[in-house]
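*Asks:* The following block contains a protein sequence and its predicted model.
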Amino acid sequence: MDNSNTTAGPDSADLVGLLDRLPHVGRLLEHQLWEAARALSLDRSSRQGRQFAGLVEAGATLDAVLLLVAVSEPERSVSCVSRTGERWFCSIQVTLARPPTTAGMAEADHIDLAAALLSALLSSHLMKTLHPKIHPG
């Protein structure tokens, strides 16, 4: 059965599996974007799903990840992006965390900006089951 159009919540096992593999890639690949979209339950037939498909097809990996951030529930935002040497450091803030604390923030780093941002996003969806500060790679 194809679950690509379901609207259930994120699949933690799939998120963990993808998060475990991301540190071992040089850059984020198309199939990893689709795996993240499936794990985050992005409805492929929705407006956002079609927009995501267009971005992936165009090779706009960073924009595709930013769209995943924008459509995540509960709401999230990119709170920090920085680069030190060849590594990108990103953090995602879960917007509902009031007042803003590091407990509502997930962090990640990677040599590829899109992969770092996706790692932080996946980590933010796993914060209930994993430590909030995860630094893949």
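*Replies:* Now that the structure is in, tell me what you want to look at. Numbering: from 1, shown residues only.
*Asks:* For the rest of this, base every contact and every neighbour count on C-alpha atoms.
*Replies:* OK.
*Asks:* and S77, how many neighbours does it have?
*Replies:* As a burial measure, S77 scores 16 neighbours (other CA atoms under 10 Å).
*Asks:* Tell me if I'm right that it and L68 touch.
*Replies:* No: applying CA atoms under 8 Å as the test, S77 and L68 come out as separate, 10.4 Å apart.
*Asks:* what ranges do the helices span in the chain?
*Replies:* Per DSSP state H, the chain carries helices over the ranges 12-21, 30-39, 47-57, 61-71, 113-125.
*Asks:* Second structure for comparison follows:
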Amino acid sequence: MAAAKPKGAFIVIEGTDGSGKSTQTQLLIDGLTSQGYRVQTFHFPRYGQPAAYFAEQYLAGAYGSLTEVGPHRTALFYALDRYDASAEIRTALDQGAVVICDRYVGSNMAHQGAKIADPSERQRYFE
């Protein structure tokens, strides 16, 4: 019987701007690769990728200020970018890689959830 193929791992580093995400991500990459792991990284939003267009435009203020654009609409911009990356992420995981994401869903939840004042409405948004 053939040995089971090792599965990859999915790790997300979340945090506010300037909190050290990139530094911690690089330290993790260095540590894992030095131990022989294959690592693939994703930084969200993926600037320059077609699927990140709307997130980039939002961040540049093309749709209004960051506080003017509602959380549900903004979440779609970021979800599109993550969805576009999902096939590549799944392939890497299926091949046994450790996938490290610098930001993912949690950042979007925090930034957009902060726009919703009503706690019940915010909870529905998170669900």
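*Replies:* Right, received. Where do you want to start? What you are looking at is a predicted structure, and each value in this text was computed from that prediction instead of being measured.
*Asks:* TM-score them against each other, please.
*Replies:* The TM-score (TM-score structural alignment, normalised by the length of the second structure) is 0.27; 61 aligned residues with a CA RMSD of 4.6 Å.
*Asks:* ranges for the helices of the second structure?
*Replies:* 21-34, 53-59, 71-94, 105-113, 119-126.
*Asks:* Of those, which is nearest F42 of the second structure?
*Replies:* helix 71-94 (8.4 Å; CA to CA).
*Asks:* on contacts alone, who are the packing partners of the closest one?
*Replies:* Judged by 3 or more CA pairs under 8 Å, 6 or more residues apart in numbering; DSSP states H and E, the packing partners of helix 71-94 of the second structure are helix 53-59, strand 98-102, helix 105-113.
*Asks:* deepest of these, which one?
*Replies:* Most buried of these, by mean neighbour count (mean count of other CA atoms under 10 Å): strand 98-102, with a mean of 21.
*Asks:* Between helix 21-34 and that one, find me the angle.
*Replies:* 170 degrees (axes from the mean of the first three to the mean of the last three CA atoms, to 10 degrees).
*Asks:* sorry, back to before: so which of the helices of the first structure is the most surrounded?
*Replies:* helix 113-125 (a mean of 28).
*Asks:* and that one, what does it pack onto?
*Replies:* For helix 113-125 of the first structure, the packing partners by 3+ CA pairs under 8 Å, 6+ apart are helix 12-21, helix 61-71, strand 87-94, strand 105-110.
*Asks:* what angle separates the longest one from strand 87-94?
*Replies:* Read it as helix 61-71 of the first structure. Using the same axes, to 10 degrees: helix 61-71 of the first structure against strand 87-94 is 20 degrees.
*Asks:* What are the contacting residues of helix 61-71 of the first structure?
*Replies:* Helix 61-71 of the first structure is contacted from outside by 28-30, 33, 37, 48, 52, 55-56, 76-78, 113-114, 117-118, 121, using CA atoms under 8 Å, 6 or more residues apart in numbering.
*Asks:* circling back: what would the helices of the first structure look like in JSON lines with distance to W88 of the first structure?
*Replies:* As requested, these are arranged in JSON lines below (distance: least, CA to CA, whole Å):
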{"stretch": "helix 12-21", "distance to W88 of the first structure": "16"}
{"stretch": "helix 30-39", "distance to W88 of the first structure": "18"}
{"stretch": "helix 47-57", "distance to W88 of the first structure": "21"}
{"stretch": "helix 61-71", "distance to W88 of the first structure": "13"}
{"stretch": "helix 113-125", "distance to W88 of the first structure": "6"}
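*Asks:* so which of these gets nearest I92 of the first structure?
*Replies:* Evaluated over the helices of the first structure, closeness to I92 of the first structure peaks at helix 113-125, with 5.9 Å, by CA to CA.
*Asks:* circling back to that earlier point, ok, which of the helices of the second structure comes nearest Q40 of the second structure?
*Replies:* Using CA to CA and comparing those, the one that lies nearest Q40 of the second structure is helix 71-94, at 7.2 Å.
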